[in-house]
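Q: Predicted model follows, preceded by the sequence.
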Amino acid sequence: MSYVLPAVMVRTLRSALGVPTGPTAFIIIDSVYYIFAVVAAIIVSRRVGFSWQTVVGKKPRFKDIASGLILLIPLFLVQLGAFWPWNLILSYLDPGEFAAKFAGKRRAVVVWSEQSDFWIVNAVRFASISIISPAVEEMLFRGIVLRTIAIRWSLNIGIFISSIAFGILHYSGGNPIGATAFGIAMAILYLRSGSLLVPCCTHMLNNASVFVSLYLAGPRGPGTTWTVPILWQTLIFGMILLWVGCIWLAYYCLDNWPARKRRAQG
């Protein structure tokens, strides 16, 4: 797990910087993070003896891709529902991060209303979040971390540890609860299909839908800022979404979970 910590530190540092003051800085920071992640993945894969063909797996089947598309529904419910409990927890554990998040310093969509080229940055950010990020994260967490831990210990431990690490990576500005559940679902999808391209496609569509939703929603106004009292008042709504999503997701995971502990093939 020594190669996961640096990636987490870089991602956290990148988020802690907030929204850069211009398009160039924003693109540079994103590029450095992904270059670091790809280099780390290549180094680790060579050290453990993985071939890229083994990591990527076989050609995806249509039914596996369709299964991933259907899985987006419970994943959406879980991630949206987890918004309430996670941010309430965050407001007590890390008030500074909570304040920065809802002050707009952790937004995935960047709006520079006074600059004519803000759309260029959002286009680059869309490619980063919807294409590059899912590919890199699936390669790292499912293709390498999961397989490495499965070989050394067990497949079940690999699923949980890789998913928790994936959740931690999304601490700053994200939702570790929803991200961890998402990681478990992607791990099961990877193991079930035997192809890394299946969770990659699912991950890309998930991120793209979130980005587009945030873009269409536009910047938050002063009257729509989330506060702790508002979160408590609307908590029941989030818990209903979370409950329905968890039941659906649990059924999928249990129905497709590996029947027994086994070591991943190198």
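A: Noted; the coordinates are in hand.
Q: only C-alpha atoms for contact and neighbour calcs from this point on.
A: Noted.
Q: those helices in the stretch 151-266 of the chain, which residues are they?
A: Using DSSP state H, counting those that start in this stretch, the helices found in the stretch 151-266 of the chain span residues 155-169, 176-193, 197-217, 228-233, 235-256.
Q: what packs against the shortest one?
A: For helix 228-233, the helices and strands in contact under the criterion 3 or more C-alpha pairs under 8 Å, 6 or more residues apart in numbering; DSSP states H and E are helix 83-93.
Q: Kindly recompute the last result at 10 Å.
A: For helix 228-233, the elements it packs on are helix 83-93, helix 235-256, judged by 3 or more C-alpha pairs under 10 Å, 6 or more residues apart in numbering; DSSP states H and E.
Q: Could you export these to JSON lines, including columns for distance to Gly167?
A: Below are these laid out as JSON lines (distance: least, C-alpha to C-alpha, whole Å):
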{"stretch": "helix 83-93", "distance to Gly167": "12"}
{"stretch": "helix 235-256", "distance to Gly167": "16"}
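Q: What count of nearby residues applies to Arg152?
A: For Arg152, the neighbour count with other C-alpha atoms under 10 Å is 12.
Q: Any figure for the gap between it and Gly158?
A: Shown here: Arg152 relative to Gly158, a distance of 9 Å by C-alpha to C-alpha, to the nearest Å.
Q: can you check Ser193 too?
A: Distance of Ser193 to Gly158, given as C-alpha to C-alpha: 17 Å.
Q: List the buried residues of the lengthiest helix in the chain.
A: In the chain, taking DSSP state H as the definition, the longest helix is helix 23-48. Neighbour counts over helix 23-48 (16 or more other C-alpha atoms under 10 Å) mark 23, 26, 29-30, 33-34, 37-38, 40-42, 44-45 as buried.
Q: which of these lies closest to Val111?
A: Of all these, Val111 sits closest to Pro23, with 10.5 Å by C-alpha to C-alpha.
Q: Now that closest one: closest residue in space that isn't a chain neighbour?
A: In space, and not counting its chain neighbours, Pro23 is closest to Val121: 5.7 Å by C-alpha to C-alpha, 6 or more residues apart in numbering.
Q: second one coming, line it up with the first:
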Amino acid sequence: MLLYTAISMGHMLWVKHSIGYQAYFAGSTTMPAKLLVFNQALKAGLIFTVIAVALKHKGLCWQAVGFKPFRTKWLYLAVFLAIAGFLVRVVLAKWMVFVMPQWHAFTAAPLQLSETSIPALSLFLGLTVLVTPVAEEVFFRGFLFQWFASRRPLWLAAIISSVIFGASHIVPAQAISAALMSLIIIYLYVASGSIWPAIICHITNNLFSISANLFPQTAFFQSLTGG
């Protein structure tokens, strides 16, 4: 994670001292799609590489981080909990914006459809919905939670790793939601004995979250709502 942070900071410093932020963001009100894609691809790539090297060094296989068979019922429960958790987080987000209106900017979509090309949007969706959930589950549940759980009580390991997972999302509203969702995902991981239900829950959650952010921007949705 330190390596990811260092490379990300180095990238932004390069932008600052080369083309400049104004040219890089091109007047957009959101993060450029290319930056979002770069950051997600970088994070996933680093996690998979570092974990693969660590497993090989320890003489372990990917089962050590939870890639084990699981019963079908956990697939359905993972999807159900992801949807339930998403609905709860929507209510929580609306409440937070009501209490702290200045947080409204933090709930905006990560990018604007009108400002994003089809290839960039496809890469962003693929990384957000499929690649990033796997990478984050491998690191935060398969490694970090397991590491804490081997040294501290299970409940404390769940809280600490969830707080760290939430903090990694940086944006306040997202950080709180991610920390709460992490507790649900940890339950799936521990109860099923496999990381796959956690991954399925994470993928479903991201699919609903990104759809809720991007779908309202479409002309079809705006015509229905009168927007």
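A: On my side now, so go ahead. Treat the numbers as computed from the prediction; the structure is a model and nothing was measured.
Q: How alike are these chains, TM-score-wise?
A: Once superposed, the chains reach a TM-score of 0.73 (TM-score structural alignment, normalised by the length of the second structure), with 203 aligned residues with a C-alpha RMSD of 3.4 Å.
Q: quick one: contacts for the residue nearest to Pro23 of the first structure?
A: 22-24, 26-27, 109-112, 127 (C-alpha atoms under 10 Å, 6 or more residues apart in numbering).
Q: ok, now how distant is it from Asp30 of the first structure?
A: In terms of C-alpha to C-alpha, Val121 of the first structure sits 11 Å off from Asp30 of the first structure.
Q: do the same with Ile161 of the first structure
A: Counting by C-alpha to C-alpha, the separation of Ile161 of the first structure from Asp30 of the first structure is 25 Å.
Q: need the helices of the stretch 151-266 of the first structure in a markdown table with mean neighbour count, can you?
A: Conversion of these to a markdown table gives the following (neighbours: other C-alpha atoms under 10 Å):
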| stretch | mean neighbour count |
| --- | --- |
| helix 155-169 | 22 |
| helix 176-193 | 23 |
| helix 197-217 | 19 |
| helix 228-233 | 13 |
| helix 235-256 | 16 |
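Q: Make JSON lines from those helices and add distance to Phe62 of the first structure to it.
A: JSON lines is the format used below for those (distance: least, C-alpha to C-alpha, whole Å):
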{"stretch": "helix 155-169", "distance to Phe62 of the first structure": "24"}
{"stretch": "helix 176-193", "distance to Phe62 of the first structure": "10"}
{"stretch": "helix 197-217", "distance to Phe62 of the first structure": "9"}
{"stretch": "helix 228-233", "distance to Phe62 of the first structure": "40"}
{"stretch": "helix 235-256", "distance to Phe62 of the first structure": "17"}
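Q: With respect to Tyr3 of the first structure, which of those helices lies nearest?
A: Closest of the helices of the stretch 151-266 of the first structure to Tyr3 of the first structure is helix 155-169, at 11.0 Å (criterion: C-alpha to C-alpha).
Q: chain center to that closest one: distance?
A: 12 Å (C-alpha atoms, centre = their mean, to the nearest Å).
Q: Arg192 of the first structure touches Asp64, doesn't it?
A: Yes: the pair formed by Arg192 of the first structure and Asp64 meets the contact definition of C-alpha atoms under 10 Å, at 8.2 Å.
Q: Now list whatever residues contact both of these two.
A: Val198.
Q: Identify the residue of the second structure aligned to the residue nearest to Pro23 of the first structure.
A: Under the alignment (TM-score structural alignment), Val121 of the first structure pairs with Ala120 of the second structure.
Q: wait, isn't Val8 of the first structure in contact with Tyr171?
A: Yes: when contacts are counted by C-alpha under 10 Å, Val8 of the first structure is listed as touching Tyr171 (9.2 Å).
Q: what's near enough to touch the spatially most central residue of the first structure?
A: Against the mean C-alpha coordinate of the first structure, by C-alpha atoms, centre = their mean, the closest residue is Ala179 at 5.2 Å. By C-alpha under 10 Å, 6+ apart, Ala179 of the first structure lies in contact with 75, 78-79, 82, 163-171, 185.
Q: ok, so what distance separates Leu242 of the first structure from Arg46 of the first structure?
A: From Leu242 of the first structure across to Arg46 of the first structure, the span is 40 Å (C-alpha to C-alpha).
Q: which residue in the first structure lines up with Gln40 of the second structure?
A: The equivalent of Gln40 of the second structure in the first structure is Asp30 (alignment by TM-score structural alignment).
Q: quick one: that match from Leu17 of the first structure, how far?
A: Asp30 of the first structure is 12 Å from Leu17 of the first structure, by C-alpha to C-alpha.
Q: can you check Phe83 of the first structure too?
A: In this view, Phe83 of the first structure and Leu17 of the first structure are 23 Å apart by C-alpha to C-alpha.
Q: So for those two, which residue has more residues nearby?
A: A direct count of neighbours by other C-alpha under 10 Å for Phe83 of the first structure and Leu17 places Phe83 higher, at 21 against 11.
Q: how about the residue mapped onto the more buried one from the second structure, what does it touch?
A: Here Phe83 of the first structure is matched to Ala93 in the second structure, going by TM-score structural alignment. Shown in contact with Ala93 of the second structure (C-alpha under 10 Å, 6+ apart): 87, 99, 103-104, 106-107, 173-174, 176-177.
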